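Participant: just the structure for this:
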Amino acid sequence: MSLHKKICPVPFDQQPLNEYKALRKSPLFASSATELSRFISRLSIVFSSVILLCLAINSMSLSTTKISLSTVGYDILCSLLSIELLLIRLYLGWSYVLKRLFSASIFYEESGWYDGQLWIKTVDILTQDRLVGLYQVQPLVIRIRRLLVIISCASIFLMLSLLLL
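Facilitator: As a prediction, this is how the structure comes out:
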């Protein structure tokens, strides 16, 4: 149960700090919270795996003499788009938790969609949540957003170059 049960009527799983802790424990989101070099190496593993999968599919469906530079380019584009989807998922998850941490009021549901409530955070809880959001979550959101912009620009550049081939 929650430490703030008398103060906070929000169910344990819907409290922003507990949502943050749960997100941090999940394997996908925990990897994005590691140091930047480790996170990029994990993204590189995903990128390489998708390229190998695409190349394997192409080699089975086409003869190896028909695999051209544009085919490899499309495989790389597919890998970049998969990284973009992964980064979008990470961005949406972390930004949702950040919004809930920064918010002074919390919308929650006790048992279903029809009985939503609004709770105003106390000053202590609001301060704690905003500090966690500011120093723990916001740097992750900024990092993911920057990586997403870089990968998107690379995808657009590759798409345009493939159209010109």
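
Participant: rest of the way, CA atoms for contacts and neighbours
Facilitator: Fine.

Participant: any idea how far residue 58 is from the spatially most distant residue from the centre of the chain?
Facilitator: Farthest-out residue of the chain from its mean C-alpha position, per Cα atoms, centre = their mean: residue 65, at 38.7 Å. Noted for residue 65: a distance of 11 Å to residue 58, by Cα to Cα, to the nearest Å.

Participant: one more, please, to line up against the first structure:
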Amino acid sequence: MLRLQFPRYAPAYGEVDKLQARRSWVVLPITSVRCPLSRVKALKDESAGGGGASGGFAGQSWDPGLEIEVPFEQRPVNEYSSLRSSLLYSWGELSPGSFFLRLGGLWLVTFTVLGAPIAAASFKPSQDPIRFVLAAGIGTLLLVSIVVLRIYLGWSYVGDRLLSAVIPYEESGWYDGQMWVKPPEVLARDRLLGSYKVKPVIKLLKQTLLGTGVLLVTAVSLFIFAAPVKDFLYSLSQPKEEILAASTTKKPDLKKEELLRLPVEVMNDDDLAAAAAKAADGRPVYCRDRFYRAMAGGQYCNWDDLLN
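Facilitator: This is a model prediction of the structure:
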């Protein structure tokens, strides 16, 4: 509201009497003056004492007449303001140091809570620490990459709408979509926002996605070749005499299921027989088969042997 203060006397043009005939201006007393007022909408952000959520531009509370036909939440400038106030998408406007620090904290928390317990179920940390760390790190890095990709998609969508001269919008639902051509003033403002506020964020997110992709490929390659490289390094660290002795006394590298299905020739190989007995947990191998168990009478066998 504008307030104007007038003095009690105002100039008026007219003639008073013959003595003042040469005078063209006199002062007349007045009691009140009414002036027409025009109402102007102010920004709620400014009235609240803030400078706006978009750094000099109108935030979510700006409702100019030029954009009145587009719903409030579908206006590009308001979508940009929503991104800035979002808990996740606001990471994009952080400085590179703060941004990577948050990503590192997310990776560490996810590695501790999810990655390590899941990887420990497949690879024991005490027996295979390299593959355990790689498996947990790959899963955690994949989750972090998905988070960065989600942030990038949100900023890329808003950036395209800010830089476009024509944008689609929905009046009340998907079935009544419309196209809106931006006025020159709105287009200039949106393109300034898109060029100086959104494009640097998209550039940082692209570089981050590229870096996480390279790390993922490297970690997967190391995980695939971890066992051969480990054997190669182990062979280099041992003398040749120990390698020959180990190759002659090494037990067959067979799985437990294969050891329980060995042919009759196992009787001629003590190492295979010992390995098969160890795989059977000290019980006769026929306990695992219903037919041979019935033929042998089922001695020294438990019902759980058929389930394991």
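
Participant: what helix or strand does the alignment partner in structure 2 of residue 27 of structure 1 sit in?
Facilitator: In structure 2, residue 27 of structure 1 lines up with residue 87, judged by TM-score structural alignment. Using DSSP states H and E, residue 87 of structure 2 is not contained in any helix or strand.

Participant: for residue 87 of structure 2, give its distance to residue 80 of structure 2.
Facilitator: Taking Cα to Cα, one finds residue 87 of structure 2 at 13 Å from residue 80 of structure 2.

Participant: which stretches of structure 1 form helices?
Facilitator: Remark: helices assigned in structure 1 by DSSP state H are 16-25, 27-32, 36-61, 69-102, 123-132, 138-164.

Participant: residue in structure 1 paired with residue 162 of structure 2?
Facilitator: In structure 1, the residue paired with residue 162 of structure 2 is residue 101, using TM-score structural alignment.

Participant: one more: residue 202 of structure 2?
Facilitator: In structure 1, the residue paired with residue 202 of structure 2 according to TM-score structural alignment is residue 141.

Participant: wait, its match sits on residue 94?
Facilitator: Yes - counting by Cα atoms under 8 Å, residue 141 of structure 1 sits close enough to residue 94 to count as a contact (6.3 Å).

Participant: the more surrounded of the two?
Facilitator: residue 94 (24 against 20; other Cα atoms under 10 Å).

Participant: tell me the contacts of the more buried one?
Facilitator: 137, 140-141 (Cα atoms under 8 Å, 6 or more residues apart in numbering).

Participant: could you export those residues as CSV, including distance to residue 120 of structure 1?
Facilitator: Shown next, in CSV, are those (distance: Cα to Cα, whole Å):
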residue, distance to residue 120 of structure 1
137, 21
140, 26
141, 25
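
Participant: distance check, the nearest residue to the match of residue 162 of structure 2 once chain neighbours are set aside against residue 109 of structure 1.
Facilitator: Closest residue to residue 101 of structure 1 apart from its sequence neighbours, by Cα to Cα, 6 or more residues apart in numbering: residue 129 at 5.0 Å. Remark: distance between residue 129 of structure 1 and residue 109 of structure 1 (Cα to Cα) = 20 Å.

Participant: neighbour-wise, which of those two wins?
Facilitator: Neighbour tally, residue 129 of structure 1 and residue 109, criterion other Cα under 10 Å: the higher count belongs to residue 129, 22 against 14.

Participant: corresponding residue for that one in structure 2?
Facilitator: Alignment note: residue 129 of structure 1 maps to residue 190 in structure 2; criterion TM-score structural alignment.

Participant: isn't its match right up against residue 163?
Facilitator: Yes - contact criterion Cα under 8 Å: residue 190 of structure 2 and residue 163 qualify, at 6.4 Å.

Participant: returning to that earlier point: how many other residues sit next to the match of residue 162 of structure 2?
Facilitator: 27.

Participant: would you mind measuring from it to residue 23 of structure 1?
Facilitator: Counting by Cα to Cα, the gap from residue 101 of structure 1 to residue 23 of structure 1 is 13 Å.

Participant: who touches both of those two?
Facilitator: Applying Cα under 8 Å, 6+ apart, one finds that no residue jointly contacts residue 101 of structure 1 and residue 23.

Participant: hang on, the earlier thing: more crowded one of residue 87 and residue 80 of structure 2?
Facilitator: residue 80 (26 against 9).

Participant: can I assume that one is in contact with residue 158?
Facilitator: Yes - at 6.2 Å, residue 80 of structure 2 counts as touching residue 158 under the criterion of Cα under 8 Å.

Participant: separation between the residue farthest from the centre of structure 1 and residue 150 of structure 1?
Facilitator: 33 Å.
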